[in-house]
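Novice: Here is a sequence together with a model predicted from it:
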Amino acid sequence: MNKNINKLLNALSQQKGFVTARQLAEIVGVTERSIRNYVNRINNTTKDQNVIISSREGYILNKKICSNYLNNKIYETIDDKLLFDIAIILTDTDEYIKLEDVSNKLHYSSESIRVKVQKLFYKIKKLGLNIKIDSRIFTGIKLIGEEKDKRILIEELVPIQNFSKDSLINDLNNFLSKITNIDELNLYCNEVINKTMINYHFTIGYLAYIKLIVHIVILKYRISNGNIVNCKNCYNVNDICSFAEFKLSQNLAKQLKFNNYDKEIYMLTYYLLSLPINFSENDNIRDNHTTINICETLLKTEKNFDLPLFSCEKYRTQIKNHISRAINPIKENIPIFNPYFSELKHEYLFAYVIASYIYDDLKNKLNIVNIPESEIAYLSIHIQFILNNHSSPVINALLICNCKKIEVELIKSKIEIFFENIKVQNIMSSIDKLNNSNYDLIFDANNDHKKDVNNNMVYISRNFSSNDIQRVQRYLETIGTSKIISQIDYYKLNEKNSIDAIKYMLTKSGYLHLLNFFLERESMSTTDIGNLTAVPHPFLKSGFHIPKAIVGINESSILWGEQNVRLIILYIPSNKLEVNKRFFRDIYVHINDITIVQQLLKSQSKLEFIKIWNQERGY
């Protein structure tokens, strides 16, 4: 699928309402005309309804049919198949082969083959594979590398999102015709994978199911040609035997008749560990060097985030088992398959921060070079579950009300019934009697509003209506963050890359000594979150106590990871979990709407930026 069309669909999926062509053009990094062409191209692939609805207000995703659209064969896969077939020819030989010979085999011009080989080179580089394309004048080209990496390359060239559910076998047969046939595909799907799923009581998503079919086709083809993998054996035999995936791998190897190759069974186990497979029963992973290090990291993370990742046995076991499974494919540089990575990184922003911290601490302990962002996103699902179930701290509140005692008690009772974590500790008849503001929240039910007395004050009516409840809820979601926004540093800048932008903002605000912490975080996983926004921050380690936000609006878009960015919200975290959690939640609420982002980008001063930000909060 066209990369820019992917960006367009991803941008539209994040919006609540209509988005203009101009806004989309800035997000995707193309012209408005290109956006209109992409929309027409997408809509022309469906008959009755458009995938993207157009109006005078702009564009919006038709979510009713979007999922069907994404699961159907959208574009012709001729170019994808040509690249795949070239890779098969290059991996099938240990000798140099001339481009003319490749073009003759595939019936394409030498120039077309040369362009595709260049594209193959960039694909290898992007995947970080231990493969190189060696080229010699008058001799030809040769693919040099490990068998495992060659298989990964071949598999990553298969556009699994283009295969229709209704004609899966035929689509796969057409694309993989160089290495399999329809009889083999029927055997692998119906007799091997489907029956194994029933016998071993596991489920798997549709795209992962296609990945598994493709992997088995490639595995069988390569073994039949005498190409055997050589894996690192990251675990000893006793450890790997505890995984349900190992037993599944043994069964598949027996059915596919390669069970006499131990290293192939180990490698298939590692591959299965990289897929989101759900077993009906949890396996019991043995304690070993890896699990001990994971537990040490969870204890450290719990202390820094005040989140029961270690002390709660249920959470500790869940995360320990998840990471233990992921370590092998990560060490073998097998891609962790996660088709929902972008959405998870955007929606579970704070959970993603904690997951990044965990893997940063584990990198040196477990001798891991790179942690794929797709795996960090998977771990963030577990973290988000814990955040959702983690009880919020008690909020000490003051109620100001000059009603009769029984009316005051009724208001107090309503507040504490609707919000269990709010405890009204004191009641006063007037704000004038307030000597200090040692309360997390102040309710003012009097009519003589005195603006800006306290930034933790919420005005309510004496009957505590539904509007009051909504107002309190909005405040609770951002409690402690309004002060951060009110004290932002605000800069206009014109930098060309993300590192220079971070360095400029830290220097201007006097935090340059933290630069390495920010760069360390970016090296783990870039902090772009979509909608032209990035939220760079250091790993949340002990030592940072006073939270600080620095806002930068860049004159033009910067490529930040794989996203275009203009709004930079640099955050130096608090040592309080709830403050950080709410601040990231506050960012998500604002950045989720491109219209608000555009308004923030047009701001000309700190005060104007804060005013726009607070309007969305309803303050």
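Specialist: It's in.

Novice: C-alpha only now, for contacts and for neighbours.
Specialist: Noted.

Novice: residues of stretch 593-611 that come out buried?
Specialist: Going by neighbour count (16 or more other C-alpha atoms under 10 Å), the buried part of stretch 593-611 is 593-598, 600-601, 603, 606, 609-611.

Novice: Distance-wise, check Lys581 relative to Gln384.
Specialist: Distance of Lys581 to Gln384, given as C-alpha to C-alpha, to the nearest Å: 11 Å.

Novice: meant to ask about Ile193, not that
Specialist: 32 Å.

Novice: quick one on the thing from earlier: want to try a markdown table for the buried residues of stretch 593-611, with secondary structure and distance to Asn284 as columns?
Specialist: As requested, these are exported to a markdown table (DSSP: H, G, I helix; E, B strand; the rest coil; distance: C-alpha to C-alpha, whole Å):
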| residue | secondary structure | distance to Asn284 |
| --- | --- | --- |
| Asp593 | coil | 44 |
| Ile594 | helix | 46 |
| Thr595 | helix | 49 |
| Ile596 | helix | 48 |
| Val597 | helix | 47 |
| Gln598 | helix | 50 |
| Leu600 | helix | 51 |
| Leu601 | helix | 51 |
| Ser603 | coil | 55 |
| Lys606 | helix | 55 |
| Phe609 | helix | 52 |
| Ile610 | helix | 52 |
| Lys611 | helix | 54 |
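
Novice: this is the other structure I want to compare:
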Amino acid sequence: MSDRRQRLLDYLAENDGWTTSGQLADRLGVTTRSVRSYVTAAKSAAEPLDIIVSSAEGYRLNRDAYAAWVGQRSGDSGGDRLYRVVRQLNETPDGLDVHELASALFVSESTVEADLRKARPILDECGLTLRRQGSRVSVQGTEENRRRLVSRLFRAESARGFVEVERIQNEFGSVNLTAFKTDLLDLLGAGGYFVNEYGLDSVLLHVAIAVDRTLKDLVPTDAAATVPPQGELAPGILDLLDRHFAVTLSGADLEHLVMLLTTRVITPGHDLQAHEQTEQLGLTDDVAFVREVARRASERYLIDLDNDEFAVRLALHVRNLVARARVSSYSRNPMTRSIKTSYPMTYELAVFIASEIQRKESISINDDEIAYIALHVGSHLERQSRREEMVTCTLVFPNYYDIHLMMLRRLEAALGDEVRVDKIITRTDIDRAEIDTDLIITTVPALALGDSTVLVQTFLTDDDIDTIRRAVRRVRRQQRRRQLKDELLLYFSEELYVRNLSARDEVDMITQLGERMLAQGIIDEPYIAGAIERERMSSTAFTDTVAVPHSMLMSANRTAIAIAVNDHPMDWGENRVNVIALIAFSSSGRNSFQTIFDQFVEVFSERDEVQQLIRGSVSFSAFIEELVHLMDS
């Protein structure tokens, strides 16, 4: 099956509802006619199973039929056959006969020869070579590179999803990992370690490979010599391996597993205070560096990262990150895409921190590792974030003993997290216009006029509480709509808005939008160069439909956005986007911009909303009105 047909199936698999041919065409970079042909071809290949359902609303995957078809395909495709050929060659030190291999696979010898040609670059990538002597072929290379090949093949097969224990279990039938994982977690917890669950399954893959090859007696004698284990983890791991698999790994294997655990999965000190962790784990220099980076980030992004626990946790993570990066052994993060889409400002802050680490350590940090930094930053910001601003209220009702105090206590007990009573008025001869508050709650019918006033009973009932709660939501909505338009107009302008701006590539688009800002005196040439440099580090396509290029320099004269809204998408990194928003940041405008920016990107996470915005943005004023409507929704 062609790559684009498989991508079509993958995209349908990611969505639960209907997907139109236009949406698929945008995603694949083809015409709707091509989409229809891909659907027809995919359905034909899966007959008699009906894997794609079609209707006037578009296409949807029949998940049960698709799962059955995928199961049937196992071992039938050329890719699966190549996988089996390479695995057999890797596990047969004496090599394989091409004629016998073709017969066993029920294919022609020319097909096997073609598979061997495809296998060469895979083997080369892992430091192995394919040797040919007559009709016999064999793989030559070290034990370490043979294991790298197994891992590489497994990861290629699992590239579209999280590498789970069950998948590894199915691949290595002789290795039971579930109970081993449970006991390993207990061992790590008892040792006082934080555990990164995302990295653990990746390490279990290496455990499975090592155990499987040892049990099959595929490890060379010189590599199997036991080396006395080093470090506090090694004895416990040796004991677990013996109890679960009745196997003793070589010293090299054990050392490798301990290294993987310490750099990918665990950080010590979850039961220590921040200052104790710093002292006992030798983190003084690491924490000092993180604090300095956090200080610069706080100045640049106007947020508070001054926290002892945050500095120590991030320092532990950075220490392991640097160790991984030095050997180009990065941890895969299955949440990278969702973090970039849902928390763009947090991700951008993580990019800044990663750039500082790269500069100091002379390493390269990829998107997955940046997303892990974003998890640290995001969890810290969430813990320290203040609750949403409450709606202010004034209580107005005639004075009678302490009845007003009874109402106040009832109101605070029911809505204490949503409203704040600023004033209690016990007279009725007042001018309502003089009351400066978000909401008036009163027992006086004559005062109960307008959306910002709620009429209640003398003794608050449950219905009264529900009515007040609805009024609070209504007030917040009205406030938000007023604020949104005013705030958007601080950053967008008609001079920086353009429809259907064509560009050759990302650099050309950034340059064109940057020149418009340059003409307005908002930025200078170095800012455009900085935006291009930032783009090359990590794509700023935070969703499938919008890219937000920018520089990490905050040298703009004011914070502003130059935006292109295009009917037809353009390639941007691995995405195809219709909207490109070049952002210029000034040091004074970053804080007020953050909330707007997060909401702006959120709008573009829903393709239907994006299409509505594109269709409705026939002018700048229409664009602003449509954007306010979608952000408010």
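Specialist: Structure's in. What do you need? This is a predicted model, so every value here is computed, not measured.

Novice: Let me know the closest of the buried residues of stretch 593-611 of the first structure to Asp444 of the first structure.
Specialist: If you rank these by distance to Asp444 of the first structure using C-alpha to C-alpha, Lys611 comes first, at 22.5 Å.

Novice: What lines up with the closest one in the second structure?
Specialist: Taking TM-score structural alignment, Lys611 of the first structure has Glu625 as its aligned residue in the second structure.

Novice: Which residue is the nearest non-sequential neighbour of that match?
Specialist: Lys485 (7.8 Å; C-alpha to C-alpha, 6 or more residues apart in numbering).

Novice: Which residues are in contact with the one you found?
Specialist: Lys485 of the second structure sits next to Ile624, Glu625, Val628 when contact means C-alpha atoms under 8 Å, 6 or more residues apart in numbering.

Novice: wait, the first one sits on Glu487?
Specialist: No: at 10.7 Å, Ile624 of the second structure does not count as touching Glu487 under the criterion of C-alpha atoms under 8 Å.

Novice: still on that earlier bit, quick check, nearest of the buried residues of stretch 593-611 of the first structure to Ser574 of the first structure?
Specialist: The closest of those, once distances to Ser574 of the first structure are taken by C-alpha to C-alpha, is Ile610, at 20.1 Å.

Novice: List the contacts of the closest one.
Specialist: With C-alpha under 8 Å, 6+ apart, Ile610 of the first structure has these contacts: Ile485, Ser486.

Novice: go on, the one 3 residues further on?
Specialist: Under the criterion of C-alpha under 8 Å, 6+ apart, the contact partners of Trp613 of the first structure comprise His590, Leu600.

Novice: cool, Asp466 of the second structure as well?
Specialist: Applying C-alpha under 8 Å, 6+ apart, no residues qualify as near Asp466 of the second structure.

Novice: I'd like the distance between the residue lying closest to Lys414 of the first structure once chain neighbours are set aside and Phe443 of the first structure.
Specialist: Nearest residue to Lys414 of the first structure, sequence neighbours excluded (C-alpha to C-alpha, 6+ apart): Phe464, at 7.2 Å. As judged by C-alpha to C-alpha, Phe464 of the first structure and Phe443 of the first structure stand 11 Å apart.

Novice: More neighbours: those two, which one.
Specialist: Phe443 (21 against 15; other C-alpha atoms under 10 Å).

Novice: Are we agreed that the more buried one is in a strand?
Specialist: Yes: under DSSP: H, G, I helix; E, B strand; the rest coil, Phe443 of the first structure sits within a strand.

Novice: nearest spatial neighbour of it, skipping sequence neighbours?
Specialist: Closest residue in space to Phe443 of the first structure, ignoring its immediate chain neighbours: Leu399 at 4.7 Å, by C-alpha to C-alpha, 6+ apart.

Novice: sec struct for the one you found, please.
Specialist: Leu399 of the first structure is classified as strand under three-state DSSP.

Novice: Pretty sure it sits against Ser430.
Specialist: No: Leu399 of the first structure is beyond contact range of Ser430, at 9.5 Å (criterion: C-alpha under 8 Å).
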